[in-house]
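**Student:** Sharing a model prediction with you, sequence too.
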Amino acid sequence: MRLFPFGTTAVANGPALINELRNAPDDAFSFAEFADKARYTISPALKESRYHVPIVRTTLTRNLAGLFPDLLDEMNSAFKESIFNLDGLKDGEWKSIPVHRNIMELVCRTTNRLVVGAPLCRNKEYRDLIINFTIDVAKSSMFINLFPTFLHPIVGPILSQTNKTQRKMLRLAGPLIEERKVKLAADKNYADKPNDYLTWILEDAPPGFEQTTEGWAIRLLQMNFAAIHTSSATFTHAIFHLATQPEYMAVLREEIDTVIESDGWSKASMQKMKRLDSFLRESSRLNAIILTSLNRFALRDYTFQDGTFIPKGNFVTASLYSLHMDDENYEDAKVFKPWRFVEMRENGEEGESVKHQFTNTSVEYLSFGLGKHACPGRFFAANEIKAMMCYLVQNFDVKLPDGVTERPTNQYFGTSVTPNQTAEVMFSRRKRV
């Protein structure tokens, strides 16, 4: 364990220390206090109440199978009505597409089918607001972290676009929130009640500010930031790997075509695609959205078992990068091996298959965090990304632009990692035989 400059952040390395950090009591290390800058980038309400977390972790996950047809319907429409519609291309003709921003458009629309439903998820002004908000929050968080904690109350409001964004969200989503609120007050089980995130937070919000239109609008912003930022980056990274090594397309395509032909499009089908699952897990291992994980704030003095003393008021985090790039954890750790995890599932001890699935967390794999604060929406994100990868593989061929031979390099700012924001990939309609 070592300290960052200024002696404010300790970094835990190795499974033993990470497990201890994971299991430390909440009165010692706080996740909410570490994430306190969200009060400036999104809202202070997120610190006061985290009632949305069990909704995402339990209610959304439990409803995924039933909601999968809606997700699929929106995804199909989103692809066909976006820049990825290649119907005008001739056979063998290629089109260069800037990947990341366009993937954000797809993810935003598809995600919001399950967040606010149609037609709002198809409203371009609403989607632009969400996407720009997602980018603004990521940038603001990075810049706020450049300043000492005691300056955050000063620089946070200056750097953030939160108030402006909230006013726009109230204008766009407010009427829908009010309409649903009135209907629920009259009849909790009214006819055609939408089964989506907005309904769930309306039903479960604690008294006070959370039961206001403004409070619910903030929860919609928070949900969208969490879902779109991570899923867009994960999907973009996977596309970059596929375009760099298009020989993997045939293997994925065989699996996807076989499963869908046999079982159709469903959540259960997504779970049967072991090579696709491995491809995404390996891509996320090499390209997690942050170099650290298990970020915590010390509420009191704490001494780790190795003797490291953490004074109250310091930050503690786990080194995701060193774990994911450790040859003792992964052979040739810096090499992209798409079937790494499916081989580990097949060759591992009996009962360990689940350990190497995309959404599983462990002290060797921290892309989704670890423990009780692991990403609550990872099962939804995994199914959404898998469905989009299936669509892409079934309908397109991909490659890097002419003259480009290496995968677009990731972009780093502090400990944050993003896919290359301007990189383009060549797309062509799949050649059917």
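**Tutor:** Okay, I see it.

**Student:** Could you use CA atoms for every contact and neighbour count after this?
**Tutor:** Noted.

**Student:** Which residues belonging to stretch 112-119 are considered buried?
**Tutor:** By neighbour count on 16 or more other Cα atoms under 10 Å, the buried set for stretch 112-119 is 112, 113, 114, 115, 116, 117.

**Student:** Use this one as the comparison:
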Amino acid sequence: MFYATSILALAVLSLCVVYRHRARATYASLKFLLNGRRMLLEAAEKHKDAPFSVLIPGNRLHVVSSKEHWNDLNSTSITHLSSHAWSKQHFQPKYTFGYEWPDRRDVDGMPVVRAIKTMTNQWPELQQKFIGIIREELDQVFDANVLPDGSSEIPLWDTVKHFGSRINMLLMFGEVVANNPVTVDRGLKYLDETTLVGEAAKNLPTWLIPIATWLIRGNNQNQKHILDTIASETEKHYDALAFDPENARRKPNSILEALVHNLPDETNSGRIRFDMNTTFIASTTATPIMAAQLLQDIYAHPEYLPALREEVKGVLADPSANLSNLALLESFLVESIRTHCFLATSVNRVPLRSYTFSGGYTVPAGEIVTFYQQKVMSDDSIYRDAKRFNPERFKGTGKTSCDMGVEWPFWGNSKLACPGRFHVTNVAKLVAIYFIMNYDAHFERTDNLNFEFREVNVPNPAAKIVLKKRRRDPEKK
């Protein structure tokens, strides 16, 4: 709250002192910060399938949503519509990371993609480790919040975010890092600080950004700890390769180790530090958001719990279980992603030179263009009675949570698809399976389970769920 109040106060000060002549534009961008999701919805209702634009903090956002616009985005080279340029604007690395990115990314990103795919293909070996983290953390938070009747009232978002971050750290950096409570705590704080610094950098004049950054980060010990951890782990893996080059042939235990195997020349250590830091910041929150919102939907429809429990029985004890074969749970997840659509937009790009869509709409160089996926996912012509949550909507249809295309743009397009989507959805399903097999549950309140910020819809940290243990490890019975 202190951070948010400080940033808001500085934003108001900048409005009064610096932006007197740009008051309207500044007001509009701050309005997007607080109510962007509603602004996009109202503009889309007005413009139908036609493109439109809105002022956002630090730039102008051009919004498209038709199949024709999707095809244009899909067929245009990323050297023209740049994802890297958008990432640079979004993350504000000069302030959030402490170092500047080049205007173009000339280094091939495939080693990172290959490293991610290498590890996500090891799901059977990783599943039991992930379950161990979930069990350990839930046991601790349950015992810390026990009620007189033996049940426990826990903060869902903070709980899922914490063990979800540990799971992500295990995948990225290995078990030693994921099991270090100091590193996990500093990593979570670093994520929160990076988000706030990025917003401050987009909303405040340049001269106020260092002040806001200091208010948020202080002496920046959390970022330093994570960067030092990445550097130390990178050095360890290069030392192992130098000692025995055959180590490159064995299965890596983390994305970082796989990346070192892909880039065996130690002169790449600086690049790896940059790539792993960026990937850590970009990847950590998606899994817990998806898992928490899936749990909201499952426990809002308790009539489906018997069928779900029957479907997933035995999965937690079977490392070889294929989570894609759970038709009802898959349908729940797809419908949860569709209705929450926690990212209202996808396929974010910045034209490096002026770009004109086939229909004639032009986006100036340096501004942002995005595909409005929330409009697609709430379209009654695509999804019948789209505003209603139907747990069985996709059961037996063959549609999965990892699909791609104009009717399911969540993971990007063919130019740049999210390489971690199978891991994210599998972990969300694994979390749901653990909860429903081990707990009966209900929410303390069913209103305000989520809140909106900019164009996102995320779990409310104040929302609590009441858990009652069913019995120990019933999936093994």
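**Tutor:** Happy to help now that I have it. Quantities reported herein were computed from a predicted structural model and do not represent experimental measurements.

**Student:** Got a TM-score for the pair?
**Tutor:** Here the TM-score for the pair of chains, by TM-score structural alignment, normalised by the length of the first structure, is 0.84; 412 aligned residues with a Cα RMSD of 3.2 Å.

**Student:** I'd like to know which of the buried residues of stretch 112-119 of the first structure are part of helices.
**Tutor:** Mapping those onto helices (DSSP state H) picks out 112, 113, 114, 115.

**Student:** Find the residue closest to the second one in space, skipping its chain neighbours.
**Tutor:** Think residue 113 of the first structure. residue 121 (5.6 Å; Cα to Cα, 6 or more residues apart in numbering).

**Student:** how about that neighbour, what's its match in the second structure?
**Tutor:** Aligned counterpart of residue 121 of the first structure in the second structure: residue 178 (TM-score structural alignment).

**Student:** Need the buried residues of stretch 112-119 of the first structure in JSON lines (columns: distance to residue 336 of the first structure).
**Tutor:** Listed next are those as JSON lines, based on distance: Cα to Cα, whole Å:
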{"residue": "112", "distance to residue 336 of the first structure": "32"}
{"residue": "113", "distance to residue 336 of the first structure": "33"}
{"residue": "114", "distance to residue 336 of the first structure": "33"}
{"residue": "115", "distance to residue 336 of the first structure": "34"}
{"residue": "116", "distance to residue 336 of the first structure": "37"}
{"residue": "117", "distance to residue 336 of the first structure": "37"}
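
**Student:** For residue 282 of the first structure, see how far away residue 424 of the first structure is.
**Tutor:** Residue 424 of the first structure sits 22 Å away from residue 282 of the first structure, taking Cα to Cα, to the nearest Å as the criterion.

**Student:** Who has more neighbours out of those two?
**Tutor:** Each of residue 424 of the first structure and residue 282 has its neighbours counted (other Cα atoms under 10 Å); residue 282 has more, 24 against 19.

**Student:** correct me, but that one touches residue 344?
**Tutor:** No - the pair residue 282 of the first structure and residue 344 fails to qualify as a contact (Cα atoms under 8 Å) at a distance of 11.7 Å.

**Student:** hey, where'd the strands end up in the stretch 1-150 of the second structure?
**Tutor:** 52-56, 59-64, 81-82 (DSSP state E, counting those that start in this stretch).

**Student:** can you check the stretch 201-350 of the first structure too?
**Tutor:** Under DSSP E, counting those that start in this stretch, the stretch 201-350 of the first structure gives strands at 292-298, 302-303, 309-310, 315-319.

**Student:** Show the contacting residues for residue 111 of the first structure.
**Tutor:** Contact partners of residue 111 of the first structure, counting by Cα atoms under 8 Å, 6 or more residues apart in numbering, are 71, 224, 227, 228, 384.

**Student:** Who wins on neighbours among these?
**Tutor:** Neighbour max across the contacts of residue 111 of the first structure (other Cα under 10 Å) = residue 228, 26 neighbours.

**Student:** which position in the second structure aligns with it?
**Tutor:** Aligned against the second structure - with TM-score structural alignment as the criterion - residue 228 of the first structure pairs with residue 284.

**Student:** tell me the contacts of its match?
**Tutor:** 164, 165, 168.

**Student:** Now check the first one against the first structure: what is it aligned to?
**Tutor:** Using TM-score structural alignment to pair residues, one finds that residue 164 of the second structure aligns to residue 107 in the first structure.

**Student:** Go ahead and confirm that match touches residue 231.
**Tutor:** Yes - judged on Cα under 8 Å, residue 107 of the first structure makes contact with residue 231 at a distance of 7.1 Å.

**Student:** Those two - which one has more neighbours?
**Tutor:** With neighbours defined as other Cα under 10 Å, residue 107 of the first structure and residue 231 compare such that residue 107 has more, 28 against 24.

**Student:** ok, average deviation of the helix or strand harbouring the more buried one from the second structure?
**Tutor:** Here residue 107 of the first structure, judged by DSSP states H and E, is contained in helix 99-115. In the superposition against the second structure, helix 99-115 of the first structure averages 1.5 Å from its aligned positions (mean Cα distance after the TM-score superposition for the first structure).

**Student:** ok, which pair from the contacts of residue 111 of the first structure is furthest apart?
**Tutor:** The largest distance within those, taken as Cα to Cα, falls between 71 and 224 and amounts to 15.2 Å.

**Student:** now the helices: where do they sit in the stretch 1-150 of the second structure?
**Tutor:** Remark: helices assigned in the stretch 1-150 of the second structure by DSSP state H, counting those that start in this stretch are 2-17, 23-47, 67-75, 83-91, 93-96, 110-120, 123-144.

**Student:** Please report the distance of the spatially most central residue of the second structure from residue 435 of the second structure.
**Tutor:** Central residue of the second structure (Cα atoms, centre = their mean): residue 286, 2.4 Å from the mean position. Using Cα to Cα, we find residue 286 of the second structure at a distance of 19 Å from residue 435 of the second structure.
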